[in-house]
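Visitor: Quick one: sequence and predicted model below, then my questions.
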Amino acid sequence: MSTQHKTTSKEPKQISTKGISSSLLTGSIIALLIIITPYLFYSYESFPDSQTWETFLFSYTTQKYGKINVLAWTLIGKLIPLFLLTIWFLTCKHWWYHAILVPIAMYVFQLVGAANFDIQFIDEVEIWFLIPIMAIIVPLVYLIRAKIFASMHNPTLEEIEYELQNKKNIFTHFRDLFRN
């Protein structure tokens, strides 16, 4: 009769150096892009200080902004925050990351408004376009929060009944929604 002895020694986990180097490269590229954003913002100074921009590919004359560098300053002023918010949205690991879509949508609308020369007033009506987006995102974020809260606390039926029977004013309900 032979007895086999099983050894229960724990071997160290093999960590893939390929996965680590890929993650390190991606993180380094993202960090570099964030670091160069001030330089990207001030690139508007390299645009011509005139109403017409002539290159070998095209010729562009601005009507509304007066000078090309003012147009570039306006557009870059919308693109840089949009760029940084997009990076934040794509790399955020928190449960509320969908809420970042609201300012992203706002900057997209502002960018379209700034690029569209037929609009008389910029940054004034975008909030009306954001209402449908917010109507989707805000309940989504709250639903995710509620599911996380419910999974962490698992209230009993008695606790739920007690909460429903207690009369509270609107401020107490609001405070209770956002307490930890």
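Guide: That came in fine, so what should we check first?

Visitor: C-alpha from now on. contacts and neighbour counts both.
Guide: Will do.

Visitor: Would you map the helices across this structure?
Guide: For the chain, the helices defined by DSSP state H cover 17-35, 37-41, 68-91, 101-115, 126-153, 157-165, 170-177.

Visitor: would JSON lines of those helices with mean neighbour count and distance to residue 52 be doable?
Guide: Converted to JSON lines, the helices of the chain look like this (neighbours: other CA atoms under 10 Å; distance: least, CA to CA, whole Å):
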{"stretch": "helix 17-35", "mean neighbour count": "12", "distance to residue 52": "30"}
{"stretch": "helix 37-41", "mean neighbour count": "14", "distance to residue 52": "21"}
{"stretch": "helix 68-91", "mean neighbour count": "18", "distance to residue 52": "7"}
{"stretch": "helix 101-115", "mean neighbour count": "18", "distance to residue 52": "16"}
{"stretch": "helix 126-153", "mean neighbour count": "13", "distance to residue 52": "29"}
{"stretch": "helix 157-165", "mean neighbour count": "10", "distance to residue 52": "67"}
{"stretch": "helix 170-177", "mean neighbour count": "10", "distance to residue 52": "55"}
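
Visitor: another one to put next to it:
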Amino acid sequence: MKKLKIKTDIVIVTFIVLMPFAFYLYLLAPYQTKIWTTSFFVIDAEYYELVRHYLWINFYLLTTLLVIAIWFLTCKYWWRYVLFVPLIFQVYQYLFFLNWKSMYYSGFNFYHSLLISIPILTLLHMLSKKMGYYSIKKNYKDELNKEIFHLMNDLSLFEQNDYLIANKQFEILKKKKNMISKRKYLSELLVLRDSFIKK
């Protein structure tokens, strides 16, 4: 499970690192070109005048959409569902960008984009649950609370006599602090702490 988590984190970090470079892919398009034809694809700028403008807007919208999606997937806080609102708007903007002609003339509006946004949001929610960043944070919090409870319970069983002895040893150790090395001082502090807890 831990190896899978590390691999997932590496993929996400790599994706985040490469995203700014993907944003500048529009620079690969020929300058002052309205239609870019290669052996693999044809890009027609249409309304956007130049292919570079078309690609710049495309990568801008897509990068923003992916950043918000990654933020939602990796967010460990309960308020992450608020990110659905900008995600819905970003999906709408990207759909409008891809089909601006049909959407403009057919009266396609924001409510229609919800039909497409809902499956995307459902998929993101399922991926988020599968990745488990929120539940991992909750598990760490529970473990910390249990450990604090046990330590406090051990300390509450500590008797007054033992406290006076430990305090006296600590005072002696503080006086010796300038005469011994830092490493020795820290190791003696740890020994004192361990004896304090074990009692």
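Guide: Looks like it came in fine. As the structure is a prediction and not an experimental result, all values here were calculated from the model.

Visitor: among the helices of structure 1, which is nearest residue 60 of structure 1?
Guide: Closest approach to residue 60 of structure 1 among the helices of structure 1 (CA to CA): helix 68-91, 8.6 Å.

Visitor: Quickly note the distance from the residue nearest the centre of structure 2 to residue 137 of structure 2.
Guide: Residue closest to the mean C-alpha point of structure 2, counted by CA atoms, centre = their mean, is residue 74 at 3.6 Å. Remark: distance between residue 74 of structure 2 and residue 137 of structure 2 (CA to CA, to the nearest Å) = 11 Å.

Visitor: now residue 193 of structure 2
Guide: Counting by CA to CA, the gap from residue 193 of structure 2 to residue 137 of structure 2 is 29 Å.

Visitor: for residue 68 of structure 2, same thing?
Guide: On the measure of CA to CA, residue 68 of structure 2 and residue 137 of structure 2 end up 20 Å apart.

Visitor: In structure 2, what residue corresponds to residue 28 of structure 1?
Guide: Superposed on structure 2 with TM-score structural alignment, residue 28 of structure 1 falls opposite residue 10.

Visitor: actually residue 45 of structure 1, sorry about that
Guide: In structure 2, residue 45 of structure 1 lines up with residue 27, judged by TM-score structural alignment.

Visitor: show me what contacts its match?
Guide: Going by CA atoms under 8 Å, 6 or more residues apart in numbering, residue 27 of structure 2 touches residue 52.

Visitor: In structure 2, what residue corresponds to residue 64 of structure 1?
Guide: Aligned by TM-score structural alignment, residue 64 of structure 1 pairs with residue 47 of structure 2.

Visitor: no wait, residue 86 of structure 1
Guide: Under the alignment (TM-score structural alignment), residue 86 of structure 1 pairs with residue 69 of structure 2.

Visitor: what's the helix or strand residue 146 of structure 2 falls within aligned against in structure 1?
Guide: Element membership of residue 146 of structure 2, judged by DSSP states H and E, is helix 133-156. Aligned by TM-score structural alignment, helix 133-156 of structure 2 corresponds to no residues of structure 1.

Visitor: tell me how far that helix is from the chain's mean position?
Guide: 23 Å (CA atoms, centre = their mean, to the nearest Å).

Visitor: tell me the angle it makes with helix 2-23.
Guide: Per axes from the mean of the first three to the mean of the last three CA atoms, to 10 degrees, the angle that helix 133-156 of structure 2 makes with helix 2-23 is 130 degrees.

Visitor: ok and helix 133-156 of structure 2 relative to helix 51-74, angle-wise?
Guide: Using the same axes, to 10 degrees: helix 133-156 of structure 2 against helix 51-74 is 30 degrees.

Visitor: Quick check: next helix or strand after helix 133-156 of structure 2?
Guide: Using DSSP H and E, the helix or strand that follows helix 133-156 of structure 2 towards the C-terminus is helix 160-176.

Visitor: Which positions in that next one come out as buried?
Guide: 166, 170, 173 (16 or more other CA atoms under 10 Å).

Visitor: got it, and stretch 46-63 of structure 1?
Guide: For stretch 46-63 of structure 1, burial by neighbour count (16+ other CA under 10 Å) applies to 51, 53, 62.

Visitor: so the second one touches residue 59, yeah?
Guide: Yes. With contact defined as CA atoms under 8 Å, residue 53 of structure 1 and residue 59 form a contacting pair (5.6 Å).

Visitor: Thank you kindly, that will do.
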